[in-house]
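**Q** how would this look folded up:
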Amino acid sequence: MAATGTTRSQDDHSVAELVREFSTQTSHLIRDELRLAQAEMSVKAKHAGIGVGLFGGAGLLAFFGVGALVTAAIAALALTSLDVWAAALIVAAVLFLLAGVAALIGRGETKQASPTPDRTVENVKRDVEELKEGRHR
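**A** Sure, this is the predicted structure:
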């Protein structure tokens, strides 16, 4: 009987050591994975920053391009026996009209937007009700 008790004690000790090793290795693995994720995210953030900067530069260049097109439209209208100021006034009026249309469309779109995800909220409420009903059965 003493031999069986000793064997059980050694097995218990081995299991305890295995659990301790598992815990230690798991925490090391998690820390290593977090370090890897952090390194990956910093590289991705760098690329994202460069991309955003390039998009900003492209937007600025496009803005100047639109300005050049507006100037060209004014110059083209001025060639049709209109004074330059009248041509500029016509182009400005057309631009304000387009801005007003875009603003009205944008206003309509933002009215449809809701700060809360309505369908998700309804689904969660339904799930909670089902859980409450299941608990009372």
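**Q** for the rest of this, base every contact and every neighbour count on C-alpha atoms.
**A** Noted.
**Q** could you check how far the residue most central in space within the chain is from residue 59?
**A** With distances taken as C-alpha atoms, centre = their mean, the residue of the chain nearest its centroid is residue 48 (11.8 Å). Here residue 48 is placed at a distance of 16 Å from residue 59 (C-alpha to C-alpha, to the nearest Å).
**Q** just give me the neighbour total for residue 83.
**A** 14 (other C-alpha atoms under 10 Å).
**Q** tell me which element the residue nearest to the centre of the chain falls in.
**A** helix 2-78 (DSSP states H and E).
**Q** again with residue 91
**A** Using DSSP H and E, the element containing residue 91 is helix 84-112.
**Q** please name every helix or strand in contact with that helix.
**A** Judged by 3 or more C-alpha pairs under 8 Å, 6 or more residues apart in numbering; DSSP states H and E, the packing partners of helix 84-112 are helix 2-78.
**Q** could you also give me the structure for this second sequence? I'd like to compare it with the first:
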Amino acid sequence: MVYNDHRDAATDDRSVAQLVEELSAEVSRLVRDELTLATAELRSKGMRYGVGAGLGGAAAVAALFGGGALVAAAILALALVVPGWAAALLVGGGLLLVAGVLALAGRRSVTKAGAPVPTEAAESVRADVASVKESMRR
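**A** Predicted coordinates:
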């Protein structure tokens, strides 16, 4: 196998210290370039998330108005059978009943979840610390 070394004489005469210094500079430049790339990528993704969140918010507002229109339609339809005030009272009461049931279900779910503390992770860290202390005693 023939190996052609195209390096010039000045390159061959570099000391180990110079090579280490060049390696350090190259690694530093590589890390900076990677951080710049990561920053640009995060900025791009952040913009997409922002646009997505804005569109989601606009959809929520449109859904809220649509829901209001459906409530008004239900009141008007019920007003064909009962007086308008009674129709509004019945639809409003029904909505409040649904809201109460949903609130109780949400409260039950939050109660079951417990405190918002990562207890499993904290226990894992305690176990790791205990394990390290035990291994240091040996």
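**Q** that older thread, please state the offset of the helix holding residue 48 of the first structure from the chain centre?
**A** Centroid displacement of helix 2-78 of the first structure relative to its chain, using C-alpha atoms, centre = their mean, to the nearest Å, is 14 Å.
**Q** next one: stretch 127-138 of the second structure
**A** 34 Å.
**Q** likewise stretch 120-129 of the second structure?
**A** Using C-alpha atoms, centre = their mean, the offset of stretch 120-129 of the second structure from its chain centre is 24 Å.
**Q** that one against the first structure, how far on average?
**A** For stretch 120-129 of the second structure, the mean distance to aligned residues of the first structure following superposition is 0.9 Å (mean C-alpha distance after the TM-score superposition for the first structure).
**Q** give the equivalent position in the second structure for the residue nearest to the centre of the first structure.
**A** Aligned counterpart of residue 48 of the first structure in the second structure: residue 49 (TM-score structural alignment).
**Q** what separates that match from residue 62 of the second structure, distance-wise?
**A** 20 Å.
**Q** what's the answer for residue 93 of the second structure, then?
**A** 23 Å.
**Q** next one: residue 86 of the second structure
**A** The value you get for residue 86 of the second structure to residue 62 of the second structure, if C-alpha to C-alpha is used, is 28 Å.
**Q** also residue 126 of the second structure?
**A** Taken as C-alpha to C-alpha, the span from residue 126 of the second structure to residue 62 of the second structure is 49 Å.
**Q** which ones are touching residue 3 of the first structure?
**A** Listed by C-alpha atoms under 8 Å, 6 or more residues apart in numbering, residue 3 of the first structure has no contact partners.
**Q** that one maps to what in the second structure?
**A** Match for residue 3 of the first structure (TM-score structural alignment): no aligned residue.
**Q** neighbours of the counterpart of residue 19 of the second structure in the first structure, just the number please.
**A** Correspondence of residue 19 of the second structure to the first structure, assessed by TM-score structural alignment: residue 18. Number of residues near residue 18 of the first structure (other C-alpha under 10 Å) recorded here: 12.
**Q** ok, residue 65 of the first structure to residue 43 of the first structure distance?
**A** Taking C-alpha to C-alpha, one finds residue 65 of the first structure at 33 Å from residue 43 of the first structure.
**Q** I meant to write residue 97 of the first structure there.
**A** Distance from residue 97 of the first structure to residue 43 of the first structure, by C-alpha to C-alpha: 45 Å.
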